[in-house]
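1. Sequence below, structure please.
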Amino acid sequence: MTVGIDTRWFRRYGASAVPRRRVLIMPHAGGSASFFHTWGRAFGDDTEVLIARYPGRHDRFAEPCIDTMDALADEMTEALLPFTNLPLTLFGHSMGASLGYETALRLEHRHAVRPEALHVSSRKAPHKLTPRPLHLQGDEALIAEVRRLGGTDDTLLDDPDLREMLLPAIRADFTIVGTYGPRGADPVGCPVYAYIGDQDPSITRDDMAAWADVGPAGFALRVLPGGHFYLVQERDELIRSVSERLAGTR
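-> Sure thing, here's the model as predicted:
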């Protein structure tokens, strides 16, 4: 059976040469594909990059947001199947790390597709999660948390009209974050590589080290300077680290 390609789900950056592999980037809560635009051609001429586009923002603004991890992971996995004809690596930041983990489990258990690696950033392991019910609070509490973590332009949050447009996606994503986990430490069949900023206000090195429990095929932790969005100022070093692992040099 031929599986159709659902082009809504991914911003696709084609390789300039015949692609040997693919990398899928999964953004954080409240984030969008545009945050990772500069990653699109960062992994070499032979690597095609997909950046996930969640419903309810940017090109998918008219679509209803998804507010449960299981529903989001189910749809992500199905949309990803046509792209599994090449070796596939997953990278997720914050909420995207949990989504990457759930997607990896679904690919392997439901479709016999094992990703090459799972890269997780700034997010506790699934069995160590301590969800906070921020989604049950008012808009100002959500905005305050987004500001605390960083990663979103404050000018967007300061503009009442723009903030009104952003809030449904932010609330849906924080509903996912607030209702997901803790779950069992179900292992993935691929190596797991974890990254964290050394000044993250919510997550510790030990929190990230617990990802080893779901990565019996291999695990490594990298600590970089910065907070929850260390990957902004440490972009080049993070991409270098991921690229070396894609190439199998570390």
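2. only C-alpha atoms for contact and neighbour calcs from this point on.
-> Will do.
3. immediately after the longest helix out of those in the chain, which helix or strand?
-> Using DSSP state H, we find that the single longest helix of the chain is helix 160-179. For helix 160-179, the following helix or strand on the C-terminal side (DSSP states H and E) is strand 192-197.
4. ok, residues contacting that next one?
-> 117-122, 203-205, 208-209, 211-212, 214-215, 217-231 (C-alpha atoms under 8 Å, 6 or more residues apart in numbering).
5. Recalculate using a threshold of 6 Å.
-> With contact meaning C-alpha atoms under 6 Å, 6 or more residues apart in numbering, strand 192-197 is reached by 117-122, 215, 219-227, 230.
6. And for stretch 85-101?
-> Contact with stretch 85-101 is made by 21-29, 115-123, as judged by C-alpha under 6 Å, 6+ apart.
7. got the end-to-end distance for that stretch?
-> One end of stretch 85-101 to the other measures 20 Å (C-alpha to C-alpha, to the nearest Å).
8. before we move on, what about stretch 57-73?
-> This stretch, stretch 57-73, spans 17 Å end to end (C-alpha to C-alpha).
9. Also this sequence, please, to line up against the first:
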Amino acid sequence: MAPPSTAGTWFRRFHPRPDAEVALVCLPHAGGAAGGYFSLSQRLSAEADVIAAQYPGRQDRLREACLGSVPELASGAAAELDRMIAGRPFVLFGHSMGAAVAFELALTRRRDGARAPHALFLSGRGAPGRGVDRGIRFLDDDGLIAEVRRLGGTDSLVLDEPELVGLALPSLRADYGAAETYDPGPGAVVDCDVVALTGDADEHVAVDDARQWREHTTGAFDLHVFDGGHFFLTDHEPRIAELVGTALRAARGLDAPAGGDDRAGPIRPGR
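-> Model prediction:
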């Protein structure tokens, strides 16, 4: 992996494209870091300036205090986002907790009258109020690590090394607390197109949970269902990159909208 360009406290670039006409802003899952989007950045660097958030309390921000709520995470990212996108159209992509941060970030920009994202990709998370609180934040350290191991989103080499686990636990616990307690309140609606992605074997996000995101946008809505569990992204990254690439080209005005509206049509399978 190439060393990231530390363009700001909150964001990292692995394949810098400051001259690109459009930006892709990626928000990691609970316990995740900017580097989790290295591969997607590599695939899409020809399309956009790909920017990935680095939350406090991990890796090169290890000495900073973790943030315990989605609004705090979104607020921190929002403070630097305009400088990073530099007036360009942009797309937001978030997985699991990152989907909540992406949604809150879009809500924040709507409240502030700032430019909305062209499209919002919400992956691996149900709509607000759809079974996101599983009480994982209340587990002891061993239980929390067992849950992370079972989901498969963290390198087992990290989880097998006690010293690394000790460094990761504070951010994991803070992130699960943020993810499980996020409530944007009644009437939380964004104005951009929303594309929901989910795994058909994700025991934490039912397909109908993902489908309910259509109630939280005034824009077009699309739902893609993939084979796999909570971290289906790994196996389906080429197809996901195609979907995001279509949205990026649309943001540049070169293609059709990010996705069709499935309110009156079938689910589009991501297979």
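10. distance from the longest helix of structure 1 to structure 2 after superposition?
-> After superposition onto structure 2, the mean distance of helix 160-179 of structure 1 to its aligned counterpart is 0.9 Å, using mean C-alpha distance after the TM-score superposition for structure 1.
11. The contacts of strand 192-197 of structure 1 in strands, which ones?
-> Among the contacts of strand 192-197 of structure 1, DSSP state E puts 117, 118, 119, 120, 121, 219, 220, 221, 222, 223, 224 in strands.
12. And those, which two are furthest apart?
-> Largest separation among these by C-alpha to C-alpha: 117 and 224, giving 19.8 Å.
13. show me where structure 1 has helices.
-> Listed in chain order, the helices of structure 1 (DSSP H) span 69-80, 95-111, 139-149, 154-158, 160-179, 205-209, 230-233, 235-246.
14. For PyMOL, write the select line for the buried members of the contacts of strand 192-197 of structure 1.
-> Listed next is the PyMOL selection for buried residues among these, using 16 or more other C-alpha atoms under 10 Å:
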select buried, resi 117+118+119+120+121+122+215+219+220+221+222+224+226+227+230
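15. is it possible to export the helices of structure 1 to TSV including distance to residue 8 of structure 1?
-> Listed next are the helices of structure 1 as TSV, based on distance: least, C-alpha to C-alpha, whole Å:
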stretch	distance to residue 8 of structure 1
helix 69-80	9
helix 95-111	17
helix 139-149	26
helix 154-158	24
helix 160-179	16
helix 205-209	31
helix 230-233	26
helix 235-246	25
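16. Can you say which of the ones you listed is packed in most?
-> Highest mean neighbour count among the helices of structure 1 (mean count of other C-alpha atoms under 10 Å): helix 95-111, with a mean of 21.
17. That helix vs structure 2, average offset?
-> Compared with structure 2 after fitting, helix 95-111 of structure 1 deviates on average by 0.8 Å (mean C-alpha distance after the TM-score superposition for structure 1).
18. Tell me how far that helix lies from the chain's centre.
-> 11 Å (C-alpha atoms, centre = their mean, to the nearest Å).
19. Just want the angle from that helix to helix 160-179.
-> Using axes from the mean of the first three to the mean of the last three C-alpha atoms, to 10 degrees, the inter-axis angle of helix 95-111 of structure 1 relative to helix 160-179 is 50 degrees.
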